[in-house]
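Engineer: here you go, sequence then predicted model.
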Amino acid sequence: MIREAAASDREALATILYRASRDVFPLAGIERVDAAEFDRQTAGESILVAEKDDRPVGFSSVWDPDHFLHHFFIDPAYHRHGIGRSLMVATMMRYGSALSLKCNTSNTTARTFYRAMGWIETDEPGGTSEGIGDWIWIRTPAAASALGLLPEGPDA
């Protein structure tokens, strides 16, 4: 089940953020994510929660003004159960199909997932973040088109 986050989810979502991000961002040296850190990282964002057996197992957070998918994490114990796909579909239905995100270049699992969901790795410059490493922009086709980032012409 996918639903909007409640205040009572904070600790569980902080744990998911910790478990998922320590493997994805090992350079960041993440030792703990508590509810206060979760609140700091998601301040002002809209959050959807994926549940299984009445407990949170994943979440997405979107910064609405920019249609920016800031966090998309599934508890590693629940990978490859269709939860990510369900959460992504719900996220796109809730926040619109013109979303963008940044993804660590070495996170091949996430990059494969986003491509399978129809997202596009654009040619625009990415960047480097301390502790996280190099990242690239990945956008839905609607977002890439709105920014003029899709190839044009009959061979596109």
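Structural biologist: In hand now; what should we look at?

Engineer: switch to C-alpha atoms for all contacts and neighbour counts from now on
Structural biologist: Fine.

Engineer: for Tyr18, what are its contacts?
Structural biologist: Neighbouring residues of Tyr18 by C-alpha atoms under 8 Å, 6 or more residues apart in numbering: 30-33.

Engineer: let's see it at 7 Å
Structural biologist: Contact analysis of Tyr18 by C-alpha atoms under 7 Å, 6 or more residues apart in numbering lists 32-33.

Engineer: okay, it and Glu51: tell me how far apart.
Structural biologist: If you measure Tyr18 against Glu51 using C-alpha to C-alpha, to the nearest Å, the figure is 17 Å.

Engineer: structure two is appended below for comparative analysis:
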Amino acid sequence: MNYTVRNSRPSDNGQLGDIYLNERRQTFTWVDPGKFSHEDFLAHSQGEIVWIAEAPDGEIAGFMTLWAADDFIHMLYIRKEWQGRGVGTALLKALPEWPRRKYRLKCLINNRNAKTFYAGRGFVVTGSGTSAEGDYEELSFIPA
């Protein structure tokens, strides 16, 4: 399926907050859902580049944020009904110089679907740590 990937606009923030809240509550089942709020998206994406993937009908299927100074992919969230349909791959392709540039991210160890997604796109484990949501692995995409 073809998606339109574009930079976000202020008018998108409500929908992005919805996606961020809903997908974290559905995915991070080991975390108290009360720890997540709608306002988290704006707080957590400050200073980041935000891309949106729109379906042909204009629906926002998912989004990705990048902390450009460190080539760090901070967030990549896809609505449940759009997962497994190429949205995440379309968003990665929006990254500057993808796939000729190194990028990194953190992925919670318990988030098996995300780990499988990233491994399938060439990301490898380059570190580990602990966050408020649990243990994570640092994953890096290292160009060939």
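Structural biologist: Looks like it arrived, so ask away. Since the structure is predicted, the reported quantities are computational estimates derived from the model, not experimental observations.

Engineer: list the buried residues of stretch 42-57 of structure 1.
Structural biologist: Judged by neighbour count using 16 or more other C-alpha atoms under 10 Å, the buried positions of stretch 42-57 of structure 1 are 42, 45-51, 56-57.

Engineer: what is the nearest of those residues to Gly84 of structure 1?
Structural biologist: Nearest to Gly84 of structure 1 among the buried residues of stretch 42-57 of structure 1: Ala50, at 8.4 Å, using C-alpha to C-alpha.

Engineer: just the residues contacting stretch 38-50 of structure 2, thanks.
Structural biologist: Taking C-alpha under 7 Å, 6+ apart as the criterion, the residues outside stretch 38-50 of structure 2 that touch it are 7-8, 16-18, 20-21, 63-68.

Engineer: which residues of structure 2 fall in strands?
Structural biologist: With DSSP state E applied, structure 2 shows strands at 4-7, 49-54, 60-67, 72-78, 103-108, 123-131, 134-141, listed in chain order.

Engineer: would you mind giving the ones you listed as TSV with distance to Phe117 of structure 2 added?
Structural biologist: Output for these, formatted as TSV (distance: least, C-alpha to C-alpha, whole Å):
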stretch	distance to Phe117 of structure 2
strand 4-7	19
strand 49-54	17
strand 60-67	14
strand 72-78	11
strand 103-108	11
strand 123-131	9
strand 134-141	12
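
Engineer: looking at the ones you listed, which is nearest to Arg25 of structure 2?
Structural biologist: Ranking those by proximity to Arg25 of structure 2 (C-alpha to C-alpha) places strand 72-78 first, at 11.9 Å.

Engineer: returning to what we had before: pull out the buried residues from the contacts of stretch 38-50 of structure 2.
Structural biologist: Neighbour-count burial within the contacts of stretch 38-50 of structure 2 applies to 8, 16-18, 20-21, 63-67; the criterion is 16+ other C-alpha under 10 Å.

Engineer: want to throw the residues you listed into TSV with distance to Gly120 of structure 2?
Structural biologist: Converted to TSV, these look like this (distance: C-alpha to C-alpha, whole Å):
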residue	distance to Gly120 of structure 2
Ser8	26
Leu16	25
Gly17	27
Asp18	27
Tyr20	23
Leu21	26
Phe63	19
Met64	18
Thr65	20
Leu66	20
Trp67	23
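
Engineer: which two from those residues end up farthest apart in space?
Structural biologist: Across these, the two members that end up farthest from each other (C-alpha to C-alpha) are Asp18 and Trp67, 21.1 Å apart.

Engineer: ok, now how distant is the most centrally placed residue in structure 1 from Met92 of structure 1?
Structural biologist: The central residue of structure 1, meaning the one whose C-alpha is nearest the mean C-alpha position (C-alpha atoms, centre = their mean), is Phe72 at 2.5 Å. Distance of Phe72 of structure 1 to Met92 of structure 1, given as C-alpha to C-alpha: 12 Å.
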